[in-house]
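Need a 3D model of the sequence below.
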Amino acid sequence: MPIELKMPALSPTMEEGTLAKWLVKEGDVVKSGDLLAEIETDKATMEFEAVDEGTISQLVVPAGTEGVKVGAVIALIAGEDEDAAPAKKPAEAAPDAKADAPKADAPKADAAKADAKDADKEAGSAGSPAASLETRNAEQKDEAAAKGSESAPAAPAPAAPAGEGRVKASPLARRLAEQQGLDLASVAGSGPNGRVVKADLANAKPGGAKPAEATSAPAKAEAAPAAAKPAPAASAASPIPHEVSKLSGMRKTIARRLTESKQQVPHIYLTVDIQLDALLKLRGELNSALESRGVKLSVNDLLVKALALSLLEVPACNVQFAGDTLISFTRADISVAVSIPGGLITPVVVDAGTKGIAAIATEIKDLAGRARAGKLQPSEYQGGTASLSNMGMYGIKQFEAVINPPQGMIMAIGAGEKRPYIVDGKLDVATVMSATGSFDHRAIDGADGAQLMAAFKRLVEKPLGMLA
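Below is the predicted model of the structure:
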């Protein structure tokens, strides 16, 4: 019996993924540890390894397929004593004329179901069981009229005069007439009591629609949903040169999660200005001392350490909101925002509060490099008790970052720049940056957030405290 390769769950929250690329083909012999495919998750493209030996007998899911559910069979591996020839598809293995006959009628049945479904939706707005029954009868009449129009056309009943009120027509016929610009009053109905059905519109001439002011209120109400629908091809008709790109799984996830964050998480923003001169001096001295070890510290490395120590000093901010419970953490795992092609990922520096700055610098460099190469494991970018996002290298003076749920806060770092600043009670020029903390106000009070920002400012302005 062939071995089934199933779509793996590459993260605890993964429900589906994109099979981006097959690295093997049917007939290839594989062994445990061989790379089989590249699978795109919501955060990265991961390589899928074989755990069994054998020959690839069938690639069930083609490369590029999106929305493959976790646990779905994506390939088959034949063992040593099994036939490795690709398995025949059911239609090829056992053709059956009787079985194929119903399939030929499937498109017609599907179309009929779709028409009935559209009609039911419109009739449902009337809120009456009788209206729903009338709709079903009318659509059955539509189908019967469509099938029998060539052989035995029914004698059309005269249309109801316009002066007698609303023209009788099925919801589907009414909608089609609205789209085609037809005047239902001028169409002879072949349905019950002269009711206009879909088949009656085939020979009607367009251009005879009534003016808007002559249309009755119920007709306007039914036409409103169709008129309110935006034209799906509007962007394609734009005179401005453009291109349309399909969203990647990562971009879809970013859009969904950050929309949820701004809609569901009550953000509170607290900003402080921080003098960087002492930090920059210490960084220069440390880099001179660490040069022989091949380690070079960045300002961001020192800020990650400062945030971790601040969270340990103010544990009321090292929390997550979880419905009717509050989760408090005893260590600070800092998620560092890294820009990668097509999105953003946040690799985690675990227990940054107890690590040395050189170790943090080495770890961040490794994580960022593998993040840009799409080589991070899910455990390396999931979790984290708080985040840090630094846009100072782009010259951004100050910004407010969006919290990454379920975390309770994120620190946004602006550029260090020369500004007039009070130094030792005197006006001077100093290197100053603005840092803004975004806090989940459901879990963190403003006063607690202010304490964290004060602790962060003190550690950055007196950085020797981070080395103790």
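
For the rest of this, base every contact and every neighbour count on C-alpha atoms.
Noted.

The residue nearest to the spatial centre of the chain: what secondary structure?
In the chain, the residue lying closest to the centroid (CA atoms, centre = their mean) is Lys252, at 2.5 Å. Reduced to three states with DSSP: H, G, I helix; E, B strand; the rest coil, the structure at Lys252 is helix.

For stretch 441-452, which residues meet the burial criterion?
Residues of stretch 441-452 classed as buried under the neighbour-count rule (16 or more other CA atoms under 10 Å) are His441, Arg442, Ala443, Ile444, Asp448, Gly449, Ala450, Gln451, Leu452.

For the stretch 301-450 of the chain, just list every one of the helices.
Per DSSP state H, counting those that start in this stretch, the stretch 301-450 of the chain has helices spanning 357-372, 378-381, 446-461. These are given in chain order.

So Ser132 is in contact with Asp120, correct?
Yes. Using CA atoms under 8 Å, Ser132 makes contact with Asp120 at a distance of 6.5 Å.

Output the longest strand belonging to this structure.
Looking only at the chain and at elements set by DSSP state E, the strand with the highest residue count is strand 426-440.

Between the buried residues of stretch 441-452, which sits nearest Lys147?
The shortest distance between Lys147 and any of the buried residues of stretch 441-452, using CA to CA, involves Arg442 and amounts to 62.3 Å.

one more, for comparison:
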Amino acid sequence: MPTEILMPALSPTMEEGTLAKWLVKEGDTVSSGDLLAEIETDKATMEFEAVDEGIVGKILIEEGSEGVKVNTPIAVLLEEGESADDIDSSTAPKQGDADSHAEPATPKAETSPAKGYGDDGGAAQQKSSGDGEAAASGSPAPKGRDGGRIFASPLARRIAADKGLDLSRIEGSGPNGRIVKADVENAKPGAQPAAEKAAEAPKGDAGKAPVAEPAAPGVQADAICKMYADREFEEVKLDGMRRTIAARLTEAKQTIPHFYLRRDIRLDALLKFRSQLNKQLESRGVKLSVNDFIIKASALALQAVPDANAVWAGDRVLKLKPSDVAVAVAIEGGLFTPVLRDAEARTLSSLSAQMKDLAKRARDKKLAPHEYQGGSFAISNLGMFGIDNFDAVINPPHGAILAVGAGVKKPVVNDAGEIEVATVMSVTLSVDHRVIDGALGAELLKQIAEALENPMMMLA
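Down below sits the predicted model:
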């Protein structure tokens, strides 16, 4: 029976993407592991591959199509002996019909980061939502007791059939309630159906007046365009990255109670120490930047103040053990925040090499999702652009972000009460008050400043 290939979810937050390029054409024979297409998300262009073998019977979404929703059928795969005549209207839905139970092909990052990096071992291949290891199946979707379709991955259906389990009695943990492999394996015979659970749930809110949805913010785009109708302008279409940045930063400023802590940090000792280290490391081709020291100082500070090494998780706070530090990297049209994991345990030269690699691949949009997701703390450095100081917006779910300004020569009063010239860098720590209180944030910033003003401490 023909098998639908669905638009894969290449990251936990992906809702839609651009089908940039097909790497196969109708009539091609593909095997498990063969590359099928290139998908553009808001952050990167990634390849995804087939999980089953067959013949590409029909391509449903043309390359270059934007805004293709996750789980939308994009192609149909035929088994041996089948032909295009076997594809009927129900097997080949139109774009936007994501009401399918077929399993998407497994996406794979264009790059191949080293194994062992990130939560999934750093493998370039990324699993889409649901059971990424399951082959797509064209078997009809099972029906619930009310006659409605039950959404379950092909592998979950097969395991349920082998174990004699009723899928209508299993609650799915996958996207949109889809039943996946783990749900079936953990299910107990005779489990109470999810629908019955919902019916028995307490109705404490019954009788309350419905809460009105807030009106859409802002003025409609066409109204704004009319305002400037008599002026010459160029309309710039928003790509996925720009839309995501706008949505996340709006969410951050509307929902995160920011407060700001500012401090000047003397860099003279650090600049001298850095110069000496770079001379010694020159033969190895290593050149440390001030930003490398800031990353290391932040990582050590998070260890010294473990209560600040935390993220907001909606109804709880998660305190991290390692120091996973994100660093903002400006690229054309937006920015990435690649994450340096376990930064507290890394040498300065190791952090420097990895940061250069991540920054380069960020600008080429070649980062895999696990390389720019996660972390508890971020650094945004605009000092190289001559900015003295600024306030950065927290990147949720991080607990804080450090805004770094330029190091400039200023007159300062030394411990002896004398005026001297020093190189001073202004920093601002933006803090999520739900996660970190004022005194705790102040202690974190103090630890960062002490490490930078006494750089030998970072080698201890």
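
hang on, the earlier thing: kindly calculate the angle that the longest strand of the first structure makes with helix 446-461.
Orientation note: strand 426-440 of the first structure sits at an angle of 130 degrees relative to helix 446-461 (axes from the mean of the first three to the mean of the last three CA atoms, to 10 degrees).

Can you list the buried residues in strand 426-440 of the first structure?
Neighbour-count burial for strand 426-440 of the first structure, counted by 16+ other CA under 10 Å, picks out Ala430, Thr431, Val432, Met433, Ser434, Ala435, Thr436, Gly437, Ser438, Phe439, Asp440.

So what touches it?
With contact meaning CA atoms under 8 Å, 6 or more residues apart in numbering, strand 426-440 of the first structure is reached by 265-277, 321, 397-403, 408-423, 449, 453.

Drop anything exposed from those.
When these are checked for burial by 16+ other CA under 10 Å, the buried set is 265, 267-271, 273-277, 321, 397-403, 408-417, 421, 449, 453.

Mind checking which of these are in strands?
267-271, 273-275, 321, 409-413, 417, 421.

Pick out the most distant pair among these.
Taking every pair in these and measuring CA to CA, the maximum separation is 37.7 Å, between Phe321 and Tyr421.

Can you tell me the residue that sits opposite Lys397 of the first structure in the second structure?
Under the alignment defined by TM-score structural alignment, Lys397 of the first structure is paired with Asp388 of the second structure.

which residue sits closest to that match in space, ignoring its chain neighbours?
Nearest in space to Asp388 of the second structure, with sequence neighbours left out and distances taken as CA to CA, 6 or more residues apart in numbering, is Gly405 at 4.6 Å.

circling back to that earlier point, residue contacts, the residue nearest to the centre of the first structure?
The neighbourhood of Lys252 of the first structure, defined by CA under 8 Å, 6+ apart, consists of Asp42.

Map it onto the second structure.
Superposed on the second structure with TM-score structural alignment, Lys252 of the first structure falls opposite Arg243.

From Gly333 of the second structure, how far out is its match?
Applying CA to CA, to the nearest Å, the value for Arg243 of the second structure to Gly333 of the second structure is 11 Å.

What of Ser352 of the second structure?
Ser352 of the second structure is 25 Å from Gly333 of the second structure, where distance means CA to CA.

When those two are compared, which one has more neighbours?
More crowded of Ser352 of the second structure and Gly333, by other CA atoms under 10 Å: Ser352, with 22 against 9.

which one in the first structure is aligned with the more buried one?
Taking TM-score structural alignment, Ser352 of the second structure has Ala361 as its aligned residue in the first structure.
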